[in-house]
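Undergrad: I need the structure of the sequence given here:
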Amino acid sequence: MKQIPENEVAALVARLRAAGCVYAEEEAGILLEAAAGTDGLDAMVRRRVDGRPLEHIVGWAAFRGLRIGVVPGVFVPRLRTEFLVMQAAGILRGAAGGAAGATGAVVLDLCCGSGAIGTALASEFPGVEVHAADIDPAAVECASGNLSRFGGTAHCGDLFDPLPRELQGRFAVIVANAPYVPTQEIAFMPQEARLFEPDAALNGGADGLDIQRRIAAGAGKWLRPGGHVIVETSPAQAAESVRILARNGFTAASVHSDEVGGTAAVGRLGR
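TA: Below you'll find the model as predicted:
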């Protein structure tokens, strides 16, 4: 790409800021890197100003130090979801006495979207067997591309349904960023989410926790003894997320990170 004059870069930043982009300088840099030329840049900027997610425009999202491939129509991984990876990594290291000892452990990224969680864990723990599942074929195709770099596998279907039966009782950790937005609140989400990401990746039912209930009910037979399930939730929903896990045989608690804004309910199978 040819060098863009400083005054044109400043104009680009101003245009993005006027469109409501909070991190206009950072977005301008990403768009400039991604553009093949000035004509390509103009087209990208128009799409961003129209409200399309930046990640869909450039084809990747930053997540846990990786570039995760994303395509239009697939849920964009959020910074707060890195907190789920941190929780899973801590469990894998603690159970195995370190990252090297986690070799052979089996992990599931459920409701995987782009497969960001599974890809991050596969990158961090090369000896771990990573599976991912999602109901959306476009998401599974995207996740397959990301996971294949690290030997992971993505499956298409409803929650646990597409998983090979031989995986029952083997998972050390099931991590799920399942949809948890209450149906009536979707209309108030930012345009780039409610218009350009699939409803199935956002809509968690009347109280936002319908999918979490199904995960908690089905996870037990897929986990090994003492295995863990980790679900993303919100601070307002965390107490009920913990109760859902507890009602399904898990010893559970909620955890939160102010640094990335993430909240999770973590359950260990067994009392």
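Undergrad: drop to CA atoms for contacts and neighbour counts, all remaining ones
TA: Fine.
Undergrad: for this structure, what's the longest strand?
TA: Assignment by DSSP state E gives strand 223-233 as the longest strand of the chain.
Undergrad: Against which helices or strands is that strand packed?
TA: Packing partners of strand 223-233 (3 or more CA pairs under 8 Å, 6 or more residues apart in numbering; DSSP states H and E): helix 82-96, strand 171-176, strand 262-269.
Undergrad: Just the buried positions in it, please.
TA: Neighbour-count burial for strand 223-233, with 16 or more other CA atoms under 10 Å as criterion, is recorded at 223, 224, 226, 227, 228, 229, 230, 231, 232, 233.
Undergrad: still on that earlier bit, ok, which of the helices and strands packed on strand 223-233 comes nearest residue 42?
TA: Of all the helices and strands packed on strand 223-233, it is helix 82-96 that lies closest to residue 42, at 31.7 Å by CA to CA.
Undergrad: I would like the residues contacting the closest one, please.
TA: 63-64, 98-99, 101-102, 105, 117, 120-121, 172-173, 175, 230-232, 257, 260, 262-264 (CA atoms under 8 Å, 6 or more residues apart in numbering).
Undergrad: hmm, back to that, may I see the helices and strands packed on strand 223-233 organised as TSV, with distance to residue 193 added?
TA: As requested, the helices and strands packed on strand 223-233 are exported to TSV (distance: least, CA to CA, whole Å):
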stretch	distance to residue 193
helix 82-96	18
strand 171-176	19
strand 262-269	18
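Undergrad: okay if I get the ones you listed as a markdown table plus distance to residue 31 and mean neighbour count?
TA: Formatted as a markdown table, those follow (distance: least, CA to CA, whole Å; neighbours: other CA atoms under 10 Å):
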| stretch | distance to residue 31 | mean neighbour count |
| --- | --- | --- |
| helix 82-96 | 23 | 19 |
| strand 171-176 | 30 | 26 |
| strand 262-269 | 27 | 24 |
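Undergrad: Go through the ones you listed and name the closest to residue 33.
TA: Checking those against residue 33 by CA to CA gives helix 82-96 as the closest, at 24.3 Å.
Undergrad: how about the helices in the stretch 151-271 of the chain?
TA: For the stretch 151-271 of the chain, the helices defined by DSSP state H, counting those that start in this stretch occupy 191-194, 210-219, 238-247.
Undergrad: Also this sequence, please, to line up against the first:
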Amino acid sequence: MSAAREEPDSTASTESTHGTASPASTASTVAALRAAGCVFAEDEARLLLEAAAAGASLDALVRRRVAGEPLELILGWAELAGVRVTVAPGVFVPRQRTRLLVEQAAALADAQSVVVDLCCGTGAVGLAVAAAVPGVELHASDVDPAAVSCARGNLGSRGSVYEGDLFSALPVGLRGRVDLLVVNAPYVPTDAVALMPPEARLHEHLVALDGGTDGLEIQRRVARDAAGWLSGGGHVLVETSERQAPATAALLTAAGLAARVVRSDEADATVVVAGR
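TA: Have a look, this model is predicted:
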């Protein structure tokens, strides 16, 4: 289970240094991307031109994007809350809406906090929290071996990454010590996966997208066991959809936690924050 999981949005940074492409090549690249339906054609063209300036073939890059390959896979990286991570085929690409999850977690953390990024995918969420609050003790886990490999490369010496199904992957020594459990688990209902944009359903592993019949299967399992892993003042933060948020909050409340829903219309993002 990588992260959570509705339609993709633009995740690569648009703040890179401008390349030296000619106006003609820029215009033709923008035109090709726009014709293929890329909403952020100008931003994507700039990033592809910069990649080409670093030695890649612009024609090859544009062909891959026009064919529907995610921009992040073409570039080899994605950015979340100011942190750039390497991405890999099949691994869930961080969505920009997940900034709200990072911001809510960082607001509750301090330098002594033990942070667990459950269903970590690339590890971007945990890394972004650690970047915002230096000194945290960072752990991450995922059931997908490809995601675990990717996250280990991204975290390096800044944290530990474990492979396994939810809490079973974590060292028992973390039980009762987790101050912040951040969870971006799959929440797309099984029947809705086929309706997702091709960028997601064709390029990310199904285990990173499918949240079960009602989209809440993984959240239900997280809520059932989360309290036993939290410290006395610990919190669990779960990204969800606006429609599913009341049900997500109810799951955590039923587990003995006090839950509240945080919504950002600007980011089209919803997070449930729950604590003892």
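Undergrad: just to revisit the earlier point, tabulate the helices of the stretch 151-271 of the first structure in a markdown table, adding columns for distance to residue 138 of the first structure.
TA: Converted to a markdown table, the helices of the stretch 151-271 of the first structure look like this (distance: least, CA to CA, whole Å):
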| stretch | distance to residue 138 of the first structure |
| --- | --- |
| helix 191-194 | 17 |
| helix 210-219 | 20 |
| helix 238-247 | 28 |
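Undergrad: Can you find the partner of residue 123 of the second structure in the first structure?
TA: Superposed on the first structure with TM-score structural alignment, residue 123 of the second structure falls opposite residue 115.
Undergrad: give me the element the residue lying closest to that match once chain neighbours are set aside is part of.
TA: Setting aside the residues directly before and after it, residue 115 of the first structure is nearest to residue 143 in space (CA to CA, 6 or more residues apart in numbering), at 4.3 Å. Assigned by DSSP states H and E, residue 143 of the first structure belongs to helix 137-147.
Undergrad: returning to that earlier point: let me see the residues that make contact with the longest strand of the first structure.
TA: Under the contact criterion CA under 8 Å, 6+ apart, strand 223-233 of the first structure has outside partners 81, 84, 87-88, 168-178, 180, 212, 219, 241, 262-270.
Undergrad: okay, it sits on what stretch of the second structure?
TA: Using TM-score structural alignment, strand 223-233 of the first structure pairs with 230-240 in the second structure.
Undergrad: so how much does that stretch differ from the first structure once superposed?
TA: For stretch 230-240 of the second structure, the mean deviation from the first structure after alignment is 0.8 Å (mean CA distance after the TM-score superposition for the first structure).
Undergrad: okay if I get the helices of the stretch 151-271 of the first structure as TSV plus distance to residue 8 of the first structure and mean neighbour count?
TA: TSV is the format used below for the helices of the stretch 151-271 of the first structure (distance: least, CA to CA, whole Å; neighbours: other CA under 10 Å):
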stretch	distance to residue 8 of the first structure	mean neighbour count
helix 191-194	25	17
helix 210-219	47	18
helix 238-247	46	20
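Undergrad: Report the separation between residue 59 of the first structure and residue 161 of the first structure.
TA: 29 Å (CA to CA, to the nearest Å).
Undergrad: go on, residue 229 of the first structure?
TA: 17 Å.
Undergrad: cool, and residue 119 of the first structure?
TA: As judged by CA to CA, residue 119 of the first structure and residue 161 of the first structure stand 21 Å apart.
Undergrad: Please pull up the equivalent of residue 169 of the second structure in the first structure.
TA: By TM-score structural alignment, residue 169 of the second structure lines up with residue 162.
Undergrad: I misspoke; the intended subject was residue 216 of the second structure.
TA: Aligned by TM-score structural alignment, residue 216 of the second structure pairs with residue 209 of the first structure.
Undergrad: Spell out which residues sit in contact with that match, please.
TA: 179, 180, 181, 182, 241 are the contacts of residue 209 of the first structure under CA under 8 Å, 6+ apart.
Undergrad: can you pick the most crowded of those?
TA: residue 241 (26 neighbours; other CA atoms under 10 Å).
Undergrad: What distance do you get for the closest residue to that one other than its chain neighbours to residue 117 of the first structure?
TA: Sequence neighbours aside, residue 265 is the residue nearest to residue 241 of the first structure in space, at 6.1 Å (criterion: CA to CA, 6+ apart). Between residue 265 of the first structure and residue 117 of the first structure the computed distance is 16 Å (CA to CA).
Undergrad: out of residue 119 and residue 161 of the first structure, which sits in the busier spot?
TA: Regarding residue 119 of the first structure and residue 161, a neighbour count based on other CA under 10 Å identifies residue 119 as having more, with 32 against 14.
Undergrad: Does residue 3 of the first structure lie in a helix or a strand, and which?
TA: Short version, using DSSP H and E: residue 3 of the first structure is in no helix or strand.
Undergrad: residue nearest the centroid of the first structure?
TA: residue 77 (4.2 Å; CA atoms, centre = their mean).
Undergrad: Looks like it contacts residue 118 (just checking).
TA: No: assessed by CA atoms under 8 Å, residue 77 of the first structure is found out of contact with residue 118, at 11.7 Å.
Undergrad: For residue 197 of the second structure, the count of nearby residues, please.
TA: By other CA under 10 Å, 13 other residues sit near residue 197 of the second structure.
Undergrad: What lines up with it in the first structure?
TA: Matched by TM-score structural alignment, residue 197 of the second structure corresponds to residue 190 in the first structure.
Undergrad: Also residue 78 of the second structure?
TA: Checking TM-score structural alignment: residue 78 of the second structure goes with residue 61.
Undergrad: got the contact list for its match?
TA: Counting by CA under 8 Å, 6+ apart, the residues that residue 61 of the first structure touches are 55, 67, 68, 69, 70, 76, 77.
Undergrad: quick one: it is in a strand?
TA: Yes: under DSSP: H, G, I helix; E, B strand; the rest coil, residue 61 of the first structure sits within a strand.
Undergrad: Quick check: chain neighbours aside, which residue is closest to residue 119 of the first structure?
TA: Spatial nearest neighbour of residue 119 of the first structure, excluding adjacent residues (CA to CA, 6+ apart): residue 147 at 5.2 Å.
Undergrad: who's in contact with the one you found?
TA: Going by CA under 8 Å, 6+ apart, residue 147 of the first structure touches 115, 118, 119, 122, 153, 154.
Undergrad: Looking for the alignment partner of it in the second structure.
TA: Using TM-score structural alignment, residue 147 of the first structure lines up with residue 155 in the second structure.
Undergrad: same thing with residue 251 of the first structure?
TA: In the second structure, the residue paired with residue 251 of the first structure according to TM-score structural alignment is residue 258.
Undergrad: What residues does that match make contact with?
TA: Per CA under 8 Å, 6+ apart, neighbours of residue 258 of the second structure: 252, 274, 275, 276.
Undergrad: That'll do, ta.
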